[in-house]
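Chemist: pasting a predicted model and its sequence here:
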Amino acid sequence: MSTDDELVDRGFAALADPVRRAIVARLGRGPATVGELAAPFEISVQAVSKHVQVLEHAGLVTKGRQAQRRPVRLEPAALERLTAWIDGHRLLAEQRYRRLDAVLGDPSRRRDT
């Protein structure tokens, strides 16, 4: 499996969890510390930190350092990679449906039984 395939696999696996999807959605508005990310959840800061580690391993977020703060940032390129994968498969499916529509719409191609 290529590195790009592995990153796509890790990205989708990371986004399979609703807490991690919520964290990604929050980071779409800007960087936040793990404590700030944990605030809306009824789970511990340590649990949110583990979710952030999974997102970081998938390349979806990075942790930085600003004095005492360690803000977590979204990595837009990783989301673009996942979107490109989805778009590629969506386009293939749409082409197949168009061909099927063309066949079903052309009475000369149908056989009555």
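Modeler: Yep, that arrived. Numbering: from 1, shown residues only.
Chemist: from now on I want contacts and neighbour counts done on CA atoms only, so please keep to that.
Modeler: Will do.
Chemist: now do the SS call for Asp101.
Modeler: Asp101 carries the three-state label helix when classified by DSSP: H, G, I helix; E, B strand; the rest coil.
Chemist: and it, how many residues sit next to it?
Modeler: The local packing count at Asp101 equals 11, with neighbours defined by other C-alpha atoms under 10 Å.
Chemist: in this structure, which spans are helices?
Modeler: Assigned helices in the chain, in chain order: 3-15, 18-27, 34-38, 45-57, 76-105 (criterion: DSSP state H).
Chemist: presented hereafter is structure B, for comparison with structure A:
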Amino acid sequence: MPKYYDELDAVLRALADPTRRAVVERLAMSPAVVTELAAPFPMALPSFMQHLSVLENAGVITSEKHGRVRTVSLRPGALDILHLWLGEQRTPAEHQADRLGIHLARAAAAPTPKDT
């Protein structure tokens, strides 16, 4: 079992909830203050803060407090672990299809004897 599985599990658990996925989608656009992030969700602020805590503990987001305002942002590269894991799950047939596609693209771009 690869050593990154604990981190992967934490990220997958954090993203399993639709509220947390919506927060990540919003933060992909730009950082936001907590009250702005919480506005679209029909829940009390303490409940919403628990969602942010799960995301922060998983390493998906970071937050900074300036006075009474907490700003939340997506941690750069936080979701790269998902890309790594998904890439490892690709079947050999998918890899062969990728190589075939590259070969066909090169063959189409190569000059034919008629062109010379």
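Modeler: Everything's here; your move. None of the values given here were measured: they were computed from a predicted structure.
Chemist: TM-score for these two?
Modeler: Scored by TM-score structural alignment, normalised by the length of structure 1, the superposition of the two chains gives a TM-score of 0.74; 98 aligned residues with a C-alpha RMSD of 2.2 Å.
Chemist: on that earlier part again, which one of the helices of structure 1 lies closest to Gln66 of structure 1?
Modeler: Nearest of the helices of structure 1 to Gln66 of structure 1, taken as C-alpha to C-alpha: helix 34-38 at 13.5 Å.
Chemist: returning to what we had before: including distance to Arg69 of structure 1, could the helices of structure 1 go into CSV?
Modeler: Compiled in CSV, these are given as follows (distance: least, C-alpha to C-alpha, whole Å):
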stretch, distance to Arg69 of structure 1
helix 3-15, 24
helix 18-27, 15
helix 34-38, 10
helix 45-57, 14
helix 76-105, 21
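Chemist: which of these sits closest to Gln68 of structure 1?
Modeler: Put simply, out of those the one that sits nearest Gln68 of structure 1 is helix 34-38, at 12.7 Å, with distance taken as C-alpha to C-alpha.
Chemist: to what extent does the closest one diverge from structure 2 after superposition?
Modeler: Taking mean C-alpha distance after the TM-score superposition for structure 1, the mean distance separating helix 34-38 of structure 1 from the aligned residues in structure 2 is 1.1 Å.
Chemist: do stretch 80-89 of structure 1 as well
Modeler: Superposed on structure 2, stretch 80-89 of structure 1 shows a mean distance to its aligned partners of 1.4 Å (mean C-alpha distance after the TM-score superposition for structure 1).
Chemist: show me the contact partners of that stretch.
Modeler: If you take C-alpha atoms under 8 Å, 6 or more residues apart in numbering as the criterion, stretch 80-89 of structure 1 is touched by Val8, Gly11, Phe12.
Chemist: JSON lines please, covering the residues you listed and showing neighbour count and distance to Leu37 of structure 1.
Modeler: As requested, these are arranged in JSON lines below (neighbours: other C-alpha atoms under 10 Å; distance: C-alpha to C-alpha, whole Å):
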{"residue": "Val8", "neighbour count": "21", "distance to Leu37 of structure 1": "24"}
{"residue": "Gly11", "neighbour count": "22", "distance to Leu37 of structure 1": "19"}
{"residue": "Phe12", "neighbour count": "14", "distance to Leu37 of structure 1": "20"}
